[in-house]
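**Q** dropping the sequence and predicted coords here.
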Amino acid sequence: MPNPPRPDPIAAGAEARRLLRGAASATLATQSDGQPFASLVTPAMAPDLGALLLLSTLSEHTRHLLREPRCALLVVGTAEDANPQTAPRVTLTGLAEQVSAAEVPALKARWLARHPYAALYAGFGDFSLWRLRPGGALLVGGFARAIRLPLAALLPDPAALAAVAAAAADILDHMNAEHADALAAIATRRLGGPEGAWRMTGVDVDGIDLAGPDEAVRRFNFAAPAGNSGEVRQALVAATRAARAANG
């Protein structure tokens, strides 16, 4: 039997980013004196794919990271059938660091947009924002489908990242002010969100983040990474049309 074709690294990198950006929870692996330790965390991804974590100094994994910043983050998607091994998953490896004071307001707002329920405790003095800077990843797209991803394949294209980041504030303002109905259609008809008012809380090269009623959040992934604001607009127009068509 011939070997299956090797996955394209760039396409696999985009798949890994979609899994990471859509994750509501993940497993964080740390170590202390050579003893591995795993814990549940709630990540949010910065536009550049830095994994943001709000961690308490009371947590064992935080004490581990203060001594040894090397760590890994495992995100698991939905299995195709009863076999858990068919679930896509990605292990992100890298170095954890505390986010600098200057970066905290913007990055904490992004993290809270993904986890709005955490506003109840995010301001407690023992919590601080951390970032896992990626060093590489392993994507398992399903059973017997694995590929190691170097940073060149994993991270967004730098030019596209800069172009979308430069336009992000204008995109959010425009969509929330002028196209709230389109956002609601995408959230409810394409993503299964509850009926009600929805707004866009984030945009990056891979998709958009949406927030709705009762702290509901949804992630909409573009079919392909956007290289600039024009391609973001094209993706949103196509998503809106598909959502409205699905609504009859």
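**A** Arrived safely.
**Q** use CA for all of it now, contacts and neighbours both
**A** OK.
**Q** beyond the longest strand along the chain, next helix or strand please.
**A** When the chain is scanned for its longest strand (criterion: DSSP state E), the result is strand 127-142. Using DSSP states H and E, the helix or strand that directly follows strand 127-142 along the chain is strand 145-149.
**Q** got the angle for that next one vs strand 127-142?
**A** Strand 145-149 and strand 127-142 meet at an angle of 130 degrees, taking axes from the mean of the first three to the mean of the last three CA atoms, to 10 degrees as the criterion.
**Q** hmm, back to that, show me what the longest strand of the chain is packed up against.
**A** Here strand 127-142 touches strand 51-56, strand 89-98, strand 145-149, helix 151-154, going by 3 or more CA pairs under 8 Å, 6 or more residues apart in numbering; DSSP states H and E.
**Q** try it again at 7 Å.
**A** Counting contacts by 3 or more CA pairs under 7 Å, 6 or more residues apart in numbering; DSSP states H and E, strand 127-142 packs against strand 51-56, strand 89-98, strand 145-149.
**Q** out of those strands, which gets nearest to residue 112?
**A** Nearest to residue 112 among those is strand 51-56 (9.3 Å), distances taken as CA to CA.
**Q** let me know the next secondary structure element after that closest one.
**A** helix 60-67.
**Q** show residues contacting that following helix.
**A** Contacts with helix 60-67, where a contact means CA atoms under 7 Å, 6 or more residues apart in numbering, come from 30-32, 55-57, 96.
**Q** what segments of the protein are helices?
**A** 9-21, 60-67, 104-114, 151-154, 158-178, 180-185, 229-246 (DSSP state H).
**Q** how about a markdown table for those, with distance to residue 219 added?
**A** Conversion of those to a markdown table gives the following (distance: least, CA to CA, whole Å):
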| stretch | distance to residue 219 |
| --- | --- |
| helix 9-21 | 8 |
| helix 60-67 | 27 |
| helix 104-114 | 9 |
| helix 151-154 | 19 |
| helix 158-178 | 15 |
| helix 180-185 | 11 |
| helix 229-246 | 13 |
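**Q** can you redo those as JSON lines with mean neighbour count and distance to residue 127?
**A** Below are these laid out as JSON lines (neighbours: other CA atoms under 10 Å; distance: least, CA to CA, whole Å):
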{"stretch": "helix 9-21", "mean neighbour count": "20", "distance to residue 127": "22"}
{"stretch": "helix 60-67", "mean neighbour count": "17", "distance to residue 127": "10"}
{"stretch": "helix 104-114", "mean neighbour count": "18", "distance to residue 127": "11"}
{"stretch": "helix 151-154", "mean neighbour count": "18", "distance to residue 127": "29"}
{"stretch": "helix 158-178", "mean neighbour count": "16", "distance to residue 127": "27"}
{"stretch": "helix 180-185", "mean neighbour count": "21", "distance to residue 127": "32"}
{"stretch": "helix 229-246", "mean neighbour count": "16", "distance to residue 127": "34"}
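**Q** here comes the other one, which I'd like you to weigh against the first:
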Amino acid sequence: MTDITASATGDHQVAGDGRAGRPPPPPPLTQVPASRRRTAGEEARTLVAQTNVATLATLSDDGTPWASLVSYAALDDGSPVLFVSTLAEHGRNLDRDPRASLVVAAAERRKDPLAAGRVTLAGRVTRPSGEIERVARAAYLASVPTAAMYAEFGDFSLYLLGVERVRWVGGYGRMDSADAEAYANAEADPVGEARAAITHLNDDHADALLIMAQALGGYPDAETARCTAADRYGLDLMVGTPRGSAPTRVGFAEPVTEPAGLRAATVELTRRARAAAPVAG
């Protein structure tokens, strides 16, 4: 009989010792200052703000699920705006049954698409009216400019998805849920995916990343460090030590409030790491 034990993520079960035969990462040698992370609501709002394409799941008249590729916009509270035609099955489905869910996925440029972030928003659609309809229509046309060509077609209807459940997955072993209130009150991270910034840090500032890992990340024995992710609160690093490789995180002094603020926050983090580094000799 296969031995099944819960892994450290709490969401998965894996066979054997829970580590797929790999040794655990070496622990930090020094105390790592607490670093804030994005909540599930913030992760979801950030993904929703990054694109305008999603997979819409609706219910057909016989009760079977039906998935379709759609464009969308989002209001200030994150509510997705859909503009669909009854010539399409998903349009007829929404016209009959308001239950729906939307899957928004981050573009994945690596070999494994399941390592990318994605979020499922589930709830019920309504047809907006009055001022809300005007705002929703304007948001959709701003997000999907080509919609102006069919905005007045009689078979198209505007819908708002009232989000009731949120499930965010950040890749393997990273997942969490948020309720409707937490999602609506969260903000999209102005840093976004920061792929260009991460590449720049790894290509041109490996020395600074290494000092961060050594002085602030808990690994004074680190020999290498690469940035694997960046957000408004800090940087995720993968460090290489004589004891093996391990992930760590270093936090910014203050949250980044605009896209251009990531550079200044990283410069401040580098200065702080250099100041905290032990003096050689």
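**A** Yep, that arrived. Just so it is clear, the model here is predicted, and its values are computed rather than measured.
**Q** and the TM-score between these chains?
**A** The TM-score (TM-score structural alignment, normalised by the length of the first structure) is 0.61; 177 aligned residues with a CA RMSD of 3.4 Å.
**Q** hmm, back to that, which residue range of the second structure does the longest strand of the first structure align onto?
**A** Counting by TM-score structural alignment, strand 127-142 of the first structure pairs with residues 156-171 of the second structure.
**Q** could you list the buried residues of the matching stretch?
**A** 156-163, 165-170 (16 or more other CA atoms under 10 Å).
**Q** about what we covered before: need the helices and strands packed on strand 127-142 of the first structure in a markdown table with mean neighbour count, can you?
**A** Shown next, in a markdown table, are those (neighbours: other CA atoms under 10 Å):
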| stretch | mean neighbour count |
| --- | --- |
| strand 51-56 | 21 |
| strand 89-98 | 21 |
| strand 145-149 | 17 |
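**Q** out of the contacts of helix 60-67 of the first structure, flag the one nearest to residue 168 of the first structure.
**A** Out of the contacts of helix 60-67 of the first structure, the member with the shortest distance to residue 168 of the first structure (by CA to CA) is residue 96, at 26.0 Å.
**Q** quick one: map the closest one onto the second structure.
**A** Match for residue 96 of the first structure (TM-score structural alignment): residue 125.
**Q** separation between its match and residue 75 of the second structure?
**A** Computed with CA to CA, to the nearest Å, the distance linking residue 125 of the second structure and residue 75 of the second structure is 14 Å.
**Q** ditto for residue 171 of the second structure
**A** 26 Å.
**Q** now do residue 45 of the second structure
**A** 11 Å.
**Q** ditto for residue 7 of the second structure
**A** 37 Å.
**Q** ok, residue 263 of the second structure next?
**A** Taken as CA to CA, the span from residue 263 of the second structure to residue 75 of the second structure is 29 Å.
**Q** do the same with residue 137 of the second structure
**A** 10 Å.
**Q** pretty sure residue 156 of the second structure sits against residue 83.
**A** Yes - with contact defined as CA atoms under 7 Å, residue 156 of the second structure reaches residue 83; the gap is 6.4 Å.
**Q** still on that earlier bit, got the buried residues of stretch 156-171 of the second structure as TSV, with distance to residue 79 of the second structure columns?
**A** Formatted as TSV, the entries for these read as follows, by distance: CA to CA, whole Å:
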residue	distance to residue 79 of the second structure
156	19
157	16
158	13
159	10
160	7
161	6
162	6
163	7
165	12
166	12
167	15
168	16
169	19
170	21
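**Q** of the residues you listed, closest to residue 247 of the second structure?
**A** Once CA to CA is applied, the member of these that ends up nearest residue 247 of the second structure is residue 170, at 15.4 Å.
**Q** spatially nearest residue to the closest one (excluding sequence neighbours)?
**A** Leaving aside its sequence neighbours, residue 170 of the second structure sits nearest to residue 117 (CA to CA, 6 or more residues apart in numbering; 4.1 Å).
**Q** these two touch, right, residue 98 of the second structure and residue 127?
**A** No - the pair residue 98 of the second structure and residue 127 does not pass the contact test of CA under 7 Å, sitting 9.8 Å apart.
**Q** follow-up on the earlier one: between helix 9-21 and the longest strand of the first structure, find me the angle.
**A** Using the same axes, to 10 degrees: strand 127-142 of the first structure against helix 9-21 is 130 degrees.
**Q** give me the mean deviation of strand 127-142 of the first structure from the second structure.
**A** Once fitted to the second structure, strand 127-142 of the first structure is off its aligned match by 0.7 Å on average (mean CA distance after the TM-score superposition for the first structure).
**Q** run the chain-centre distance for the match of strand 127-142 of the first structure.
**A** Between the centre of stretch 156-171 of the second structure and the centre of its chain there are 14 Å (CA atoms, centre = their mean, to the nearest Å).
**Q** so what touches that stretch?
**A** Contacts for stretch 156-171 of the second structure (CA under 7 Å, 6+ apart): 40, 44, 79-86, 114-128, 175-180.
**Q** the second structure: which residue goes with residue 15 of the first structure?
**A** So, by TM-score structural alignment, residue 15 of the first structure is matched to residue 43.
**Q** nope, residue 107 of the first structure is what I was after
**A** Match for residue 107 of the first structure (TM-score structural alignment): residue 136.
**Q** try residue 31 of the first structure
**A** Counting by TM-score structural alignment, the partner of residue 31 of the first structure is residue 59.
**Q** how near is that match to residue 131 of the second structure?
**A** Distance from residue 59 of the second structure to residue 131 of the second structure, by CA to CA: 29 Å.
**Q** same drill for these two, tell me which one is more crowded.
**A** Between residue 59 of the second structure and residue 131, residue 59 has the larger neighbour count (other CA atoms under 10 Å), namely 21 against 9.
**Q** got a list of what the closest residue to the more buried one other than its chain neighbours touches?
**A** Among residues not flanking residue 59 of the second structure along the chain, residue 65 sits closest, at 4.7 Å (CA to CA, 6+ apart). For residue 65 of the second structure, the contacting residues are 57-59, by CA under 7 Å, 6+ apart.
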